[in-house]
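Chemist: Dropping a prediction and its sequence here:
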Amino acid sequence: MNSVTETDQVWQAAYANQQQLIGAYHEHIHPWYIQGFQRLSLSPHELPDKAALDAALRPFGWEVVLVDGIIHSREFAALIAEQRFPVAANVRTLSQLEHSPAPDAIHDILGHLPFLCSPAYCAYLRNAALAFARCPLDRIELEYFSARKTYGDLTAASASADQIAQAEHEVARLSRMLAGADSLIAQVNRLFLWSIEFGVLQTPEQRIMLSGAAILSSRREVTRVLREQHRYVPYTSAAAQVDINYTEPQSIYFVAPSFDSYQSVLEQVMQPEQVAA
């Protein structure tokens, strides 16, 4: 568990990094994010607690719920339906400033919360959460979620190398089983990740606009996405069949013209016959 002093040091460094990121790449960061970051007016000096986050989000109709690492998509859907956004209670260490091995407060607060100031973004977020709630549960997906949570918990707790290696092996094994799975919940989860976490948009003027929380909460990820434009492919329902790589850079990035495209593709995948299946 981080001491209060280190937690605040991590927050101060992460917040300063985010301000620099916005300054350096504002032409390629979605305006909804920049506006939200400014409107939340979070303190740059200390990690905001639940009360501070709730106060910042209240004008936009949201509050936060502190959670233990990752949560299942069904739990996420229930919280979003109540306009309560899950924020991880754990915080990365200074040595993990650029990348946390598990979901943490820095990612959730700086990556996701600014977008909650945008009604249009929230409309898509709620629709994605509703899609999760409508998906039949899948045994392999549940096992994979459990393995990922175990791996994240172990790495965040600085467990032994053997424990972490075993957990990583189990995640990899189940990931291979899940790869290309056509269960509806697996497809919706991929669309969620390629839009909410790794979202990349392109304006009619061909300008790249970053909108994914996993990208925007890491300078390394921002520079990689902007540098590797040869990896761009159009965002279509094909994204529902492509898994995210959690340990290596993505081999491709799906690029959409707008959030309307995210919604359209989600509706294609959630056709009645698919949900009934």
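Modeler: Nice, I can see it. Everything quoted here is computed from the prediction, not taken from an experiment.

Chemist: make it CA atoms for all contacts and neighbour counts henceforth
Modeler: Will do.

Chemist: most centrally placed residue in this structure?
Modeler: E197 (3.6 Å; C-alpha atoms, centre = their mean).

Chemist: OK, contacts around that one?
Modeler: S211, G212, A213, A214, I215 (C-alpha atoms under 8 Å, 6 or more residues apart in numbering).

Chemist: Make CSV from these and add distance to D54 to it.
Modeler: Converted to CSV, the contacts of E197 look like this (distance: C-alpha to C-alpha, whole Å):
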residue, distance to D54
S211, 23
G212, 22
A213, 19
A214, 22
I215, 24
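
Chemist: Regarding V87, what is its secondary structure?
Modeler: Recorded secondary structure, V87: strand (DSSP: H, G, I helix; E, B strand; the rest coil).

Chemist: ok, now which ones touch the closest residue to it other than its chain neighbours?
Modeler: With sequence-adjacent residues excluded and distances taken as C-alpha to C-alpha, 6 or more residues apart in numbering, V87 is closest to L66, at 4.9 Å. The contact partners of L66, by C-alpha under 8 Å, 6+ apart, come to K50, P86, V87, A88, A89.

Chemist: ok, structure two:
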Amino acid sequence: MTLTVQKVPKHLKKYTAEQHYHTYTPINHAVWRYVMRQNHHTLKDLAHEAYTDGLRASGITIEKIPNVDEMNEALAPFGWGASTIDGFIPGVAFFEFQGNGVLPIATEIRKLENIQYTPAPDIIHEAAGHAPILCNPKYSEYVKMFGEIGKKAIASKEEHDHFDAVRHYSNLLEKGDATEEEIKAAEQNVKEKEVAIKGVSEAEKVGRLYWWTVEYGLIGTVDDPKIYGAGLLSSVAEGSNILSPEVEKRPFDVQEMVNTSFDITKPQPQLFVCESFEQLIEGLKEFAQEMSFMKGGTESLDKAIQSENVATAVFSSGLQVTGIFSDRITDENGDLIYIKTSGPTNLAFDHQELSGHGTDYHSDGFGSPVGKLKDLGKSLENLTDSELEAQGVLVGEETTLEFESGIVVTGTVKDLVRKDGKVVIVSFENCRVTLGDDVLFEPEWGVFDMAVGTDIVSVFAGAADGEAFHSIVESEPMETPALPELTSLEQLFQDVRNVREGHIADPESELERVLDELQVISNDDWLLRIEIFEILVAKKLSCTLLDRVTDELNHVKTLDEEWNTLIERGIKVAKNAPLISE
């Protein structure tokens, strides 16, 4: 069993995927190699030293797409693992992976036509951008802490809907087999869902902080910054652009970052520069103080209700209630006096589900008073057995509990649950719960399990015990895809790789043959011609062939402005970098 399997909680395994390494084509590997050569040789002087030091340590090579199992083993000494995932995953799940010390890596790699940028997660961004710098202890601490905090951020319902729309749209674009009508409809749906988002949720603020640090962060001084953000490290265009005076460099400021939105489709007009990774950690701690999981109370529970997604409310006794919160009652001061969920709910303590209080038992929701008992100077959760008996709370005895809020619970005590010396649940049979003329629970509804606590001290997204709350369905093993038959163009890419790696006795003749066939198959392909150019320059082979491929590249440059840029960059690296970099 690998480290990855051990670290990924069962309820997150539904987001994982097999890499099927053998299905990557020679063109896929060439795309990886081009981007990595550009990044390594163009950004090596712009990136923080932790990035260049971590490239080899993280199990990443420049020459071919990394095997994630090998990365997983290489990252283990640094307290990390790696796990392949299936494209976009919800933010709560993404951060939970990181909080568990697992780097989630998409199995897909961008297509050649998207070589500079893809809106969908891909292995270039996540493996080459994120993994190397995790080998730095302080930065690793920051990312894990961010995972622990980020997974608790509550998003609005509209943001959840927008995420689903973006995921669908990105998948259509990257897979490349959707009709024009399907793409237009998906794009329109994204726009509509985005317009529906009102205000800035704490999940959006977390996303902004993550964007301006982990994705697009700079470190050092405003006048001499270095790159540590994965988005910059996996994009030569944006990475090298940090030197431009058009990109404003601002000092690290948490509040300014969470108040600054971003557009993932455009170069960023400003970037933020931290002084050290320690400053990141302190800034994150400062930000977390304002989140619902630290504040609790009515405002925090309202965020959970508005999200219409699974969340957890924590009573002052430590009892954790997980479900979709649907309603609450407050007193004249706006303080919570009753909370309610709809649908499957479970009760936990210290992130472990309490026996007999799973979603199968609380399948139709859960409700409970919050607050202090009337005329009792001590919180119910802190009462001793003798003090409970004095209040009439004794198993088998009928009793009435009146709260300061006016809520009255009358019934026969069936059971009490204590955890860490505190009363967390009192269960009643034949129970009626009222607030004035309003009936909150009827005897015929069954057992009333009353949560105990004077306040809701924390509210966070997701489940307290995720493995217990989410139904764990063991997926059937998927068939391993057959080794794909190479197209004519893919075979030519493989032939050139064989030459580069020294497997061909007569490289000049082989490269001439490849160029002849390439002229017939694809006279506008630029990437394979760049690879041939690299070999001819590095091995000082035929000047005639070099002139020929140069002429062909010059022709392709005239066909497309983006190709012109890519070719110019490829030629520059070919003249200044070793042919094979490990």
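Modeler: It's in. All figures in this text were calculated on a predicted structure; none of them were measured in a lab.

Chemist: what separates the residue of the second structure positioned farthest from its centre from K205 of the second structure, distance-wise?
Modeler: Going by C-alpha atoms, centre = their mean, the residue of the second structure most distant from its centre is A390, 51.1 Å out. Per C-alpha to C-alpha, to the nearest Å, A390 of the second structure is found 49 Å from K205 of the second structure.

Chemist: for I227 of the second structure, same thing?
Modeler: From I227 of the second structure across to K205 of the second structure, the span is 22 Å (C-alpha to C-alpha).

Chemist: Name the helix or strand for the counterpart of E96 of the second structure in the first structure, please.
Modeler: Under the alignment (TM-score structural alignment), E96 of the second structure pairs with A78 of the first structure. Per DSSP states H and E, A78 of the first structure falls inside helix 73-81.

Chemist: Mean deviation, that helix versus the second structure?
Modeler: In this overlay with the second structure, the average offset of helix 73-81 of the first structure from its partner residues is 1.6 Å by mean C-alpha distance after the TM-score superposition for the first structure.

Chemist: got the buried residues for that helix?
Modeler: Neighbour counts over helix 73-81 of the first structure (16 or more other C-alpha atoms under 10 Å) mark S73, R74, F76, A77, A78, L79, I80 as buried.

Chemist: In space, what's closest to the second one - neighbours in sequence excluded?
Modeler: Think R74 of the first structure. Counting by C-alpha to C-alpha, 6+ apart, the residue nearest R74 of the first structure is A133, at 5.7 Å.

Chemist: Map that neighbour onto the second structure.
Modeler: Match for A133 of the first structure (TM-score structural alignment): K151.

Chemist: residues contacting its match?
Modeler: If you count contacts by C-alpha under 8 Å, 6+ apart, K151 of the second structure has them with G91, V92, A93, F94, F95, E96, G99, A461, G462.

Chemist: do that again at 7 Å, thanks
Modeler: Shown in contact with K151 of the second structure (C-alpha atoms under 7 Å, 6 or more residues apart in numbering): G91, V92, A93, F95, E96, A461.

Chemist: Of those residues, which are reproduced in the first structure?
Modeler: Retained in the first structure: V92, F95, out of the contacts of K151 of the second structure (criterion both residues aligned by TM-score structural alignment, their matches' C-alpha atoms under 7 Å).
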